[in-house]
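Undergrad: Below is the structure, and that's it, no one-letter string:
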């Protein structure tokens, strides 16, 4: 199976907001991000339902159509870790902006706005923002599913490993 490496996706897992309580009065949350066979996780924040991780995870993306799943767990010492919700990260709107090959926009320009819908896990409007030539960021607040409450704030950034070939591969 010959899969050409397309790029790296940096996911900055910023913080959790109002996460579910899974222990007596709090939780020890951490986040697991999976895409295909890749599985990365943040550090555990003890006794906090509003944790500040600020951890950077990097996925190798060979197929941008593979779902990226974010799952929050409560770390338990003597039993299996408890799930605290999950969300999918939709990178397609972001990658559309990256492939536009934009030039010399003022830093901070919103290239695209994505609204929350039934088709995504967004809790609020998300913007793809131009930082500088070849660099855009997207901040997202993801509403967790399969749990009574909780959100996770993340930021994504694409690093194209073959910038000279990116146009050729789309033709």
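TA: Okay, I see it. Just so it is clear, the structure is predicted and the values come from calculations on it, not from any experiment.
Undergrad: hey, let's count contacts and neighbours off CA atoms from now on
TA: Noted.
Undergrad: now the strands: where do they sit in this protein?
TA: In the chain, the strands defined using DSSP state E lie at 7-17, 29-35, 38-41, 52-61, 68-74, 82-89, 110-114, 126-132, 135-143, 151-160.
Undergrad: For residue 120, which of those is the nearest?
TA: strand 82-89 (7.3 Å; Cα to Cα).
Undergrad: now the angle from the closest one to strand 151-160?
TA: 50 degrees (axes from the mean of the first three to the mean of the last three Cα atoms, to 10 degrees).
Undergrad: circling back: looking at the strands of the chain, which is closest to residue 95?
TA: From these, taking Cα to Cα, the stretch that ends up closest is strand 151-160, at 7.9 Å.
Undergrad: helices or strands up against the closest one?
TA: If you count contacts as 3 or more Cα pairs under 8 Å, 6 or more residues apart in numbering; DSSP states H and E, strand 151-160 packs onto strand 7-17, strand 135-143.
Undergrad: could you redo the last one with a cut-off of 10 Å?
TA: strand 7-17, strand 52-61, strand 68-74, strand 82-89, helix 92-98, strand 126-132, strand 135-143 (3 or more Cα pairs under 10 Å, 6 or more residues apart in numbering; DSSP states H and E).
Undergrad: now the first one and strand 135-143, what's the angle there?
TA: For strand 7-17 against strand 135-143, the angle by the same axes, to 10 degrees is 40 degrees.
Undergrad: what's the answer for the third one, then?
TA: Between the direction of strand 68-74 and that of strand 135-143, the angle (the same axes, to 10 degrees) works out to 50 degrees.
Undergrad: List the residues that contact residue 151.
TA: By Cα atoms under 10 Å, 6 or more residues apart in numbering, the contact list for residue 151 reads 15-20, 50, 72, 85-87, 121-123, 140-145.
Undergrad: A further structure is provided below for comparison with the first:
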């Protein structure tokens, strides 16, 4: 617990225009990796525009980039790769360290712009919303013809952890 900064809640909202890996569709799921941790979403059957609406929670010991890999679940063969992305949580963690006492709801604290080195397909706002700092991201998948994944980050402080 002395190294734990807190927990990062990743709300996996949906995928848009994912690559078809089966005849006309795919059965996508996502694996998130940070350090030694690996978390996986459920599989959405026969859908290239899946809605997960699922939350995965990762323990953060240091603000490393998070790797995201999308796969097509296959029953009788190895799962097919459907692309990957990586996102940096440092801007989000820096925003968390600021003081927000009397900010109006939905105030944009910071904006992360898409670059050649990040996987953002559009600007990502870090926002003060309902008493919490959140970040919405649309991530363009790499190593694939098409596909984006929409996620939302939220921080969970853990009593007894090192904290930010």
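TA: It's in. Model, not experiment: these values are computed from the prediction.
Undergrad: After superposition, what is the TM-score?
TA: After superposition, the two chains reach a TM-score (TM-score structural alignment, normalised by the length of structure 2) of 0.94; 164 aligned residues with a Cα RMSD of 1.8 Å.
Undergrad: mind checking how far residue 114 of structure 2 is from residue 121 of structure 2?
TA: Noted for residue 114 of structure 2: a distance of 6 Å to residue 121 of structure 2, by Cα to Cα, to the nearest Å.
Undergrad: Return every residue with contacts to both of the two.
TA: 138-139.
Undergrad: got a list of what residue 29 of structure 2 touches?
TA: By Cα under 10 Å, 6+ apart, the neighbours of residue 29 of structure 2 are 15, 40-45, 50, 52, 69-73, 82.
Undergrad: Could you dump the helices and strands packed on strand 151-160 of structure 1 into a markdown table with mean neighbour count added?
TA: Compiled in a markdown table, these are given as follows (neighbours: other Cα atoms under 10 Å):
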| stretch | mean neighbour count |
| --- | --- |
| strand 7-17 | 19 |
| strand 52-61 | 17 |
| strand 68-74 | 22 |
| strand 82-89 | 21 |
| helix 92-98 | 16 |
| strand 126-132 | 20 |
| strand 135-143 | 21 |
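Undergrad: Looking at the ones you listed, spot the one closest to residue 104 of structure 1.
TA: Of those, nearest to residue 104 of structure 1 by Cα to Cα is strand 126-132, at 7.4 Å.
Undergrad: Mean deviation, the closest one versus structure 2?
TA: Superposing on structure 2 and averaging over aligned pairs (mean Cα distance after the TM-score superposition for structure 1), strand 126-132 of structure 1 comes out at 1.1 Å.
Undergrad: ok and that strand relative to strand 151-160, angle-wise?
TA: Using the same axes, to 10 degrees: strand 126-132 of structure 1 against strand 151-160 is 40 degrees.
Undergrad: Show me what strand 126-132 of structure 1 is in contact with.
TA: 93-95, 97-98, 102-116, 135-142, 155-157.
Undergrad: could you redo the last one with a cut-off of 7 Å?
TA: 94, 107-115, 136-140 (Cα atoms under 7 Å, 6 or more residues apart in numbering).
Undergrad: of these, closest to residue 166 of structure 1?
TA: residue 94 (15.2 Å).
Undergrad: What's the match for that closest one in structure 2?
TA: When structure 2 is aligned by TM-score structural alignment, residue 94 of structure 1 is paired with residue 92.
Undergrad: what sits against its match?
TA: So residue 92 of structure 2 contacts 126, 135 (Cα under 7 Å, 6+ apart).
Undergrad: State the distance from it to residue 155 of structure 2.
TA: 9 Å.
Undergrad: What of residue 40 of structure 2?
TA: For residue 40 of structure 2, the distance to residue 155 of structure 2 - Cα to Cα - is 19 Å.
Undergrad: who's more crowded, the two?
TA: residue 155 (21 against 14; other Cα atoms under 10 Å).
Undergrad: what's the counterpart of that one in structure 1?
TA: By TM-score structural alignment, residue 155 of structure 2 lines up with residue 158.
Undergrad: which ones are touching its match?
TA: Counting by Cα under 7 Å, 6+ apart, the residues that residue 158 of structure 1 touches are 8-10.
Undergrad: cool, and residue 6 of structure 2?
TA: Applying Cα under 7 Å, 6+ apart, the residues near residue 6 of structure 2 are 59-60, 156-158, 161, 163.
Undergrad: what's the nearest residue to it if we skip its chain neighbours?
TA: residue 157 (5.0 Å; Cα to Cα, 6 or more residues apart in numbering).
Undergrad: What residue in structure 1 is paired with residue 67 of structure 2?
TA: Checking TM-score structural alignment: residue 67 of structure 2 goes with residue 69.
Undergrad: hmm, back to that, between the contacts of strand 126-132 of structure 1, which is closest to residue 150 of structure 1?
TA: residue 140 (13.7 Å).
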